[in-house]
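A.B. asks: Following is a predicted model, sequence given first.
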Amino acid sequence: MARFTRNGTTKILWVDTIADPTYMPTATELSGATDYTKQIAAVDGFSIENQEIETPDMASTFVSKIPGNDSAADSSLTFYEDDVTDTIETDLAKGTVGFVVICRKGKAPSTKGMDVFPVRVASNSPAITADNEAAKITVKFSIIDRPLLNATVPTGS
């Protein structure tokens, strides 16, 4: 098994629209995406969690479980704030709808590991601190539908 680090490999993109109802982007849609990888300081969430259901019975003191509903984890991207432009503040303003595309193993065509999250921006908030660190903005996302997980990056993107 070959191991790798996410830093320098994983790509995080913003796509305004994806025509396919299963959220599989075309090469053209991916080529037109905004690549935010270099501006991102932290990633939280962007995963599916299952809310298991307990199923106790009178025959045992062990409480078994069955899979329940799936839901999305609270998800956010923390960006480095730019003191010249306000791209993050305008492109990812509260209420903006689009797609966060995470190419976990890189964006090379035919690479597996592309996750597509249909989202709405829930908040866009600068972190104000007196600490000795770079200025940051946290954008929180509501995942509005079941994401496409572990897809293959389309050829030509």
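C.D. replies: Sure, I can see it.

A.B. asks: Could you use CA atoms for every contact and neighbour count after this?
C.D. replies: Noted.

A.B. asks: and the next element down the chain from the lengthiest strand in the chain?
C.D. replies: In the chain, assigned by DSSP state E, the strand with the most residues is strand 112-127. Remark: after strand 112-127, the chain's next helix or strand is strand 136-143, criterion DSSP states H and E.

A.B. asks: for comparison:
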Amino acid sequence: MPDEELQWSDPDGHGEQSVVDCEACQSVLDDESDRTVSFLLLDHLTIPVRSCERHLDRFSTICGLTTEDSARVLDHYPAGGVACPACRNARYDTSRPMVSVDGGMVVLTACPDHQTQILQRFDTGLETHQQLTASLDGRDAV
């Protein structure tokens, strides 16, 4: 499995059309309805996200390496809602980042502050994953 990279794309349709290798991700990204929104729960953060189940699970697993608790994904609106007013209104902003995850994409539908926090968590999680899977002599761990 190739390692994920932190990549940003412009999902608003201006410029080049982004290409997603995963048909399930592309289907979710093409469907702008509220039924394709999931919610990533990580510590005090509740981040609206859009992706297929497989890539969303991979994204949450990587982010979960940055916390003592586990990261969870809800396919329904969370009890208590989304606490951040800017995150609740972020779905109307078309400049959301897309993160490349193992051949698919995850769209972060959150305010800029929470986007930055979750992207930092993802980047740190990738580094942690790489350290956990590398052996001391430079060969891949089993």
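C.D. replies: Received the coordinates, thanks. Nothing here was measured: the structure is a model prediction, and the numbers come from that model.

A.B. asks: Got a TM-score for the two of them?
C.D. replies: The pair, once superposed, lands on a TM-score of 0.26 when counted by TM-score structural alignment, normalised by the length of structure 2; 68 aligned residues with a Cα RMSD of 5.3 Å.

A.B. asks: sorry, back to before: on contacts alone, who are the packing partners of the longest strand of structure 1?
C.D. replies: Applying 3 or more Cα pairs under 8 Å, 6 or more residues apart in numbering; DSSP states H and E, one finds that strand 112-127 of structure 1 makes contact with strand 97-103, strand 136-143, strand 148-152.

A.B. asks: Could I get the buried residue list for it?
C.D. replies: For strand 112-127 of structure 1, burial by neighbour count (16 or more other Cα atoms under 10 Å) applies to 112-124, 126.

A.B. asks: Can you measure across stretch 76-87 of structure 1, start residue to end residue?
C.D. replies: With Cα to Cα, to the nearest Å as the measure, stretch 76-87 of structure 1 spans 17 Å from end to end.

A.B. asks: hmm, back to that, out of the helices and strands packed on strand 112-127 of structure 1, flag the one nearest Ile66 of structure 1.
C.D. replies: The minimum distance between Ile66 of structure 1 and those falls on strand 148-152, with 22.4 Å, by Cα to Cα.

A.B. asks: What distance do you get for the residue nearest to Ala151 of structure 1 when sequence neighbours are not counted to Glu89 of structure 1?
C.D. replies: With sequence-adjacent residues excluded and distances taken as Cα to Cα, 6 or more residues apart in numbering, Ala151 of structure 1 is closest to Met114, at 4.9 Å. Distance, Met114 of structure 1 to Glu89 of structure 1, using Cα to Cα: 26 Å.
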